[in-house]
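Visitor: sequence first, predicted model second:
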Amino acid sequence: MKQSEIIAQLRENMSRAYAPYSKFHVGSVIRSTDGQYYNGCNVENAAYPLGVCAEGGAISAMIQNGSREIAEIYVMGDGDALVTPCGGCRQKIREFANANTQIHICGPEGLRKTFTIEDLLPFSFGPDNLNK
């Protein structure tokens, strides 16, 4: 999938978000290491802690479809500031990524900045810590 197609899909995913409380719509797209693409959007809930972030939704779709490793992930939100994954999502991404997995932060106009998961979650705790 071309980057322009991913950006269009991110916009579509944002438009499908359910965010009646925050009014802050987020979309995500994951490309797994087997070349498949998975979509996510945030889904809020009146019991605020029970909402689902866009990244978590895309990870769930990836796992449900049999993929287990994130090659790269795209995240899009509105506003002038970078919309990077929250702390919980950084840990969820880490579970299915390696230190060099790229996280592409986008705005409606396109790609803004790219990080690795190591940039966003340095010295992280992950599955490899439990296999020792």
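Guide: Alright, I've got the coordinates.
Visitor: can we go C-alpha only for contacts and neighbour counts from here?
Guide: Will do.
Visitor: which SSE is Ala99 in?
Guide: Under the criterion DSSP states H and E, no helix or strand holds Ala99.
Visitor: spit out the contact partners of the residue nearest to it when sequence neighbours are not counted.
Guide: Excluding the flanking residues, the one nearest Ala99 by CA to CA, 6 or more residues apart in numbering is Glu118, at 4.9 Å. Listed by CA atoms under 8 Å, 6 or more residues apart in numbering, the contact set of Glu118 reads Ala99, Asn100, Ser124.
Visitor: included below, for side-by-side comparison, is a second structure:
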Amino acid sequence: MSVTPLFSAARNAMDRAYAPYSRFPVGAALKTETGAIHAGCNIENASFPEGWCAETSALSHLVMAGGGKVKEIAVVAEKMPRIMPCGGCRQRLSEFVADDAVLHLCDLDGVVETVPFSAVFPLGFTFEDGK
């Protein structure tokens, strides 16, 4: 299984990040069960912390394209190898991931480590919790 296209999409998204305040560009890409890839970058604004994380931006593209179950996630940051999605993004991602989804932790050259998404977000809120 080659993750090169997924990593490339995340890296290209990172290059488009709008991060004038933190100067911490991040890119994320999601691959669905059908093989579609949706990428996003962090988008900051002066009303910090009201910006969007890269994962949130990628999820927006996924939803606008019709949705689907996410099988793979790649995240890359210019200044932090092996960056992990924040807690809020882990919850957002959990709404869309397949049971066997994996998270690729990247540096600027590619995937450094791959972990099951369930290992980084084992007890998230579910629809059933809100009833």
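Guide: Arrived safely, thanks for sending. From a predicted model like this one, the values you see are computed outputs, not experimental measurements.
Visitor: and the contacts of Glu118 of structure 1, which is closest to Gly88 of structure 1?
Guide: Ser124 (12.1 Å; CA to CA).
Visitor: just the element for that closest one, please.
Guide: Going by DSSP H and E, Ser124 of structure 1 is not in any helix or strand.
Visitor: could you look up the SS state of the residue nearest to Ala99 of structure 1?
Guide: helix (DSSP: H, G, I helix; E, B strand; the rest coil).
Visitor: kindly state which residue of structure 2 is aligned to it.
Guide: Using TM-score structural alignment, the equivalent of Glu118 of structure 1 in structure 2 is Ser118.
Visitor: quick check: Ala28 of structure 2 touching Ala13?
Guide: Yes. Counting by CA atoms under 8 Å, Ala13 is a contact partner of Ala28 of structure 2 at 6.9 Å.
Visitor: find the residue at the geometric middle of structure 1.
Guide: Structure 1 has Glu55 as the residue nearest its centroid, 3.1 Å off, counting by CA atoms, centre = their mean.
Visitor: which elements pack onto the strand or helix carrying it?
Guide: In this assignment (DSSP H and E), Glu55 of structure 1 forms part of helix 54-64. Contacts defined by 3 or more CA pairs under 8 Å, 6 or more residues apart in numbering; DSSP states H and E place helix 54-64 of structure 1 against strand 26-32, strand 37-41, helix 87-95.
Visitor: Pro127 of structure 1: neighbour count?
Guide: 12 (other CA atoms under 10 Å).
Visitor: list the contacts of it.
Guide: Glu95.
Visitor: look up how far Asn98 of structure 1 lies from it.
Guide: 10 Å (CA to CA, to the nearest Å).
Visitor: now swap in Asp34 of structure 1 and tell me
Guide: Asp34 of structure 1 is 15 Å from Asn98 of structure 1, by CA to CA.
Visitor: do Ala81 of structure 1 as well
Guide: From Ala81 of structure 1 to Asn98 of structure 1 the distance is 26 Å (CA to CA).
Visitor: show me which of those two is the more surrounded one.
Guide: Asn98 (16 against 9).
Visitor: check contacts around the residue nearest to the more buried one when sequence neighbours are not counted.
Guide: Distance criterion CA to CA, 6+ apart; nearest residue to Asn98 of structure 1, sequence neighbours excluded, is Ile117 at 7.4 Å. Ile117 of structure 1 sits next to Arg90, Ile93, Arg94, Ala97, Asn98, Ala99, Asn100, Thr101, Gln102, Ile103 when contact means CA under 8 Å, 6+ apart.
Visitor: which two in these are spaced the farthest apart?
Guide: Arg90 and Asn100 (13.3 Å).
Visitor: tell me which of the two has more neighbours.
Guide: Each of Arg90 of structure 1 and Asn100 has its neighbours counted (other CA under 10 Å); Arg90 has more, 19 against 13.
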